[in-house]
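Enquirer: one predicted model, sequence on top.
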Amino acid sequence: MGNCEILSSGDKIKLIRKKYGLRQDDIVGEEVTRNLISQIEHNKAKLTRSTAEIIIKNLNEIAKKNDFSIDVTADYLLEDEESQANSILEDYVDNLKNLLVYKEDTFFAELKKAEEFLIHWDIREKKIEIYELAGDYFYIQNDLEKSVLYYEKAFDLLDKTSYSKALLSILRKLSLMYLNSLKYDRCIECCNFALNHFKDMPEDYVKIFMYNSALCYYYMKYYEKALEIIDKLEPLVKNNTSKLIDVLNNKACCFDSLNKLDKAANVYLNVLELLENIDADSSKHLLILSNAIDIYIKLNERSNVVKYFNMLLNKLPNVDQNSLYLSSAYFYLYKAFKYFNNLNEAEEYLIKSLEFSKKNKQYPFQERAISNLADLYISSNNFERLEDINDEAIFLSNINKKPCTSIFYKLLKFFNKNNKPNNIDNILNFLIKFKQ
């Protein structure tokens, strides 16, 4: 970052004189009085363009006589303090954009400098840009809490009464962050605000807000409400195979949760046909095949479980190994192996699901894996592994700032049944301290 000092016109003239060893009399010439220069330098009089041009003309004449050059202009002398602050903040914005993908602390250090500068120069438009970039950075770093914080700061500064690309951009990002951080009420509120206030927004944004809203209703277990939105959304995405697959998957999940398993299976058959028209190595295959396996396990249609289980296993080596769908793929392979009564392989894939979700901070999937591992080890009376599960549940509770209650209840029930007072005390002590 270059010079961040803000100078008045008088300060600039004073510094130029000192740089070249000049007196006030030297730069005034016959057109300007020394008294006026003195007042400008003491910030008691405003520099006009005509005066600035006279000063530059006189400086150039002095430079020519004394065989040196000057690199200042009348525009430089006239640039006011707010314009300088804007230029400095534009440099901060450019630097932050360039540092966005770096994992080191360079972005964070630059952000802190920008925020310190903004304390003295409260320029709203630049604040919004900087806060949005900060939200983007923390999203990339998977720090959802800080990402939400900065997007909310940007949102608070925006004009909410009129349509703007900046406002829609922040609303879209906020809805995604609320969704990912399990703040479903906030996400729905955000989506409804956008959908109700901006009737003429681009259709792509309409689809995004409707889709995020439907997902939230699904996660909140308002399945009929989710289906109501999906029915309106489906015609809007019918010409985009990839988005249609996402919408239909959500629809099938709603039917599944409503125990309308045949309807869910029919939707998945439709989706699997659509999948044939997109990249064979697409990560979406993992999600759809995983969910199809789950439905057919519930329907107890072994032949279909085997069919989609084999398809999923064959897909695994060819997809992006960083795909976030892998935690679900591993989990439903666990369920399939368990369905086939192959408990060793089941445990192996459940552990893979846990490790992957931990690595990628997928907390709901992490809790799901821990809970199912607890069931496995309870059924096999594996006390040693259950102590590990207890540690995993404590670790996750601390990260989420919310206790994994259902897991602890399972462990308490098991340890009580097997007369393990020390284990029970450890869990209760943790829960008591956590509540405090």
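Expert: Sure thing, it's come through.

Enquirer: only C-alpha atoms from now on, for both contacts and neighbour counts.
Expert: Fine.

Enquirer: any idea which element Val72 lies in?
Expert: Taking DSSP states H and E as the definition, one finds Val72 inside no helix or strand.

Enquirer: which residues touch it?
Expert: Residues in contact with Val72 (CA atoms under 8 Å, 6 or more residues apart in numbering) are Ile56.

Enquirer: just Val267 next, same as before
Expert: By CA under 8 Å, 6+ apart, the neighbours of Val267 are 248-249, 251-252.

Enquirer: for Asp320, state which of those is nearest.
Expert: Set against Asp320, the nearest of those by CA to CA is Asn249 (20.3 Å).

Enquirer: correct me if wrong: that closest one contacts Leu289.
Expert: No - judged on CA atoms under 8 Å, Asn249 makes no contact with Leu289 at a distance of 10.5 Å.

Enquirer: the more surrounded of the two?
Expert: Leu289 (27 against 21; other CA atoms under 10 Å).

Enquirer: quick one: the more buried one and Ala214, what's the gap?
Expert: Taking CA to CA, to the nearest Å as the measure, Leu289 falls 21 Å from Ala214.

Enquirer: now Lys165
Expert: Applying CA to CA to Lys165 and Ala214 gives a distance of 23 Å.

Enquirer: comparison target below:
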Amino acid sequence: MEILSPGQKIRKIRKELKINQKEITGGEITRELISIIENDKSTLTPTVAHIIADNINRICKERNIDFNLDTEYLLEDINAQTNKIASRYIDFLCNNEDNISKDFTKDIEEIELFLIKYDVPEKKMIIYEKIGDILKKQKVFNRSYIYYIKAFENHNRLFNDIRLFNLLQKLGGICIYLGKDKEALDFNNLALVYNNTIPEDLRYKVLYNNTLAYMHLNEHDKSLLEIEHIENTFKTLTKENILELNVLKVNCLRYKKFYSDALNVNKSMLSTLSNDDTESIILITANILDIYTVLKDMSNIKIYIDKLIYIISNYSKAKESYPCPNAYNQLGISTKLIGNIELSIECYKKSIQLAKSQRNRRVLLKSLDQLLTILIEENNLEEINTFKNEVLELISLNIIDPSITPVLKLMKFYSDIGSQENLSSLLNFILECKKD
């Protein structure tokens, strides 16, 4: 990709066609003017561009050179060319954003180099946001976050503009995925400050993400206040909106230890669901199992373990199902409580595999930590070594960070049992990954 000023184009064409400056004047302009234009010390006017193009075309015809120069091409300056190329990049990203199996690495590198070299302020935000969208669809959430940040840094003073609100909403959402809950609140609240008239569906997404962030931060009263605000403010909440708000409300009640209220709301929701709404049934059944597990109600724990396993086992879309990784995590906790260690380990492994596939970092970290705890308690060295290899793969894929608790716990275990070989291999692998 070569971007040239009008003067640079003239010089390049002359050199390639072996035409001197005097020949392209045609006696109508001076050679000195050509020289000034070629050195970018004077702007090329349409009149002069027309004269130069006509003379070059005439010379090519006389010399039987197959070449034709267009005046418009000569007049197109660097800004026009860079904007045209930037538009092509935007079109490319838009046309391919649903191709989640495509490797965009080289395309993104090319676009990045272009944006570093040329300033296209009107299009930078759009390009970076589109890259962020693609990476989010590919579940590469950490890189998606980086490009959304770049888009925000290049928002070009779009205050009180729906485009900025939409970007801030995406940033808040991606922060939730990455466990950056305080940062999510910052972006969400910034969006609400800068935008007064925005579509209700976008405002709902921001406020809903606030309730999620508060819940993850264990600020359950604030989360409940946000839910109440949404319920009282929004005129047209969908059935899905009402369900997800009630699920959040139930989780807050559970963590505030209002177990009876949480159970009643869960069972009420479950009774209203249609039989084909398997995703919601899995989610709510797992929440009920969680409450019975906290209460150590062994009879109901066994009933709901069987129910949940049956539902998931007969669900053809379990691998892609958002609630399934957490449901398996809950099964791991509950089956351990009733003493079925073998089944607990199996459930944690399934949770890890699904969370890994979906890049569900929150559930992945929980399940890794809880599985390792069981394996250490059982002193199952063979399984622990297999666990270590799984962790190393997750680190190499940038799905988890080497500093997470399960990795540190694994190091301590190898140190405690004097397994220098395993400890060294773990540390060396992490150091090699850091170099990359």
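Expert: Received, thanks. Everything numeric here is computed off the predicted structure, so don't read it as measured data.

Enquirer: okay, and Leu209 of the second structure sits in which element?
Expert: Actually, residue 209 of the second structure is Asn. It isn't Leu. Secondary structure assignment for Asn209 of the second structure, by DSSP H and E: helix 200-216.

Enquirer: what's in contact with that helix?
Expert: So helix 200-216 of the second structure is contacted by 166, 169, 172-173, 176, 181-182, 184-185, 188, 192, 220, 222-224, 226-227, 230, 234, 245, 248, 252 (CA under 8 Å, 6+ apart).

Enquirer: over to stretch 1-14 of the second structure?
Expert: Residues from elsewhere that reach stretch 1-14 of the second structure (CA under 8 Å, 6+ apart): 20-21, 37-40, 44, 74-78, 81-82.

Enquirer: among the residues you listed, name the buried ones.
Expert: 21, 37-38, 44, 74-75, 77, 81-82 (16 or more other CA atoms under 10 Å).

Enquirer: now, those that are in helices?
Expert: Of those, the ones assigned to helices by DSSP state H are 37-38, 74-75, 81-82.

Enquirer: mind putting those in a markdown table, distance to Leu371 of the second structure included?
Expert: Listed next are those as a markdown table, based on distance: CA to CA, whole Å:
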| residue | distance to Leu371 of the second structure |
| --- | --- |
| Ile37 | 71 |
| Glu38 | 70 |
| Leu74 | 67 |
| Leu75 | 67 |
| Gln81 | 56 |
| Thr82 | 53 |
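
Enquirer: and of these, the nearest to Lys307 of the second structure?
Expert: Nearest member of these to Lys307 of the second structure, counting by CA to CA, is Thr82, at 59.8 Å.

Enquirer: I'd say the closest one and Tyr118 touch.
Expert: Yes - contact criterion CA under 8 Å: Thr82 of the second structure and Tyr118 qualify, at 6.9 Å.

Enquirer: map Ser5 of the second structure across to the first structure for me.
Expert: Aligned counterpart of Ser5 of the second structure in the first structure: Ser8 (TM-score structural alignment).

Enquirer: how close does that match get to Leu78 of the first structure?
Expert: The value you get for Ser8 of the first structure to Leu78 of the first structure, if CA to CA is used, is 9 Å.

Enquirer: which one is the aligned partner of Ser164 of the first structure in the second structure nearest to, not counting chain neighbours?
Expert: By TM-score structural alignment, Ser164 of the first structure lines up with Asp161 in the second structure. Leaving aside its sequence neighbours, Asp161 of the second structure sits nearest to Asn195 (CA to CA, 6 or more residues apart in numbering; 6.6 Å).

Enquirer: for the one you found, which residues are in contact?
Expert: Applying CA under 8 Å, 6+ apart, we find Asn195 of the second structure in contact with 159-162, 165.

Enquirer: and the helix or strand hosting Asp11 of the first structure, how far from the second structure on average?
Expert: Take DSSP H and E as the rule and Asp11 of the first structure turns out to sit in helix 9-20. Here the mean offset of helix 9-20 of the first structure against the second structure after fitting is 3.0 Å, by mean CA distance after the TM-score superposition for the first structure.

Enquirer: name the residues of that helix that are buried.
Expert: Residues 9-10, 12-14 are the ones in helix 9-20 of the first structure that count as buried (16+ other CA under 10 Å).

Enquirer: rewinding a little: what is the nearest of the buried ones among the contacts of stretch 1-14 of the second structure to Asn64 of the second structure?
Expert: Gln21 (19.4 Å).
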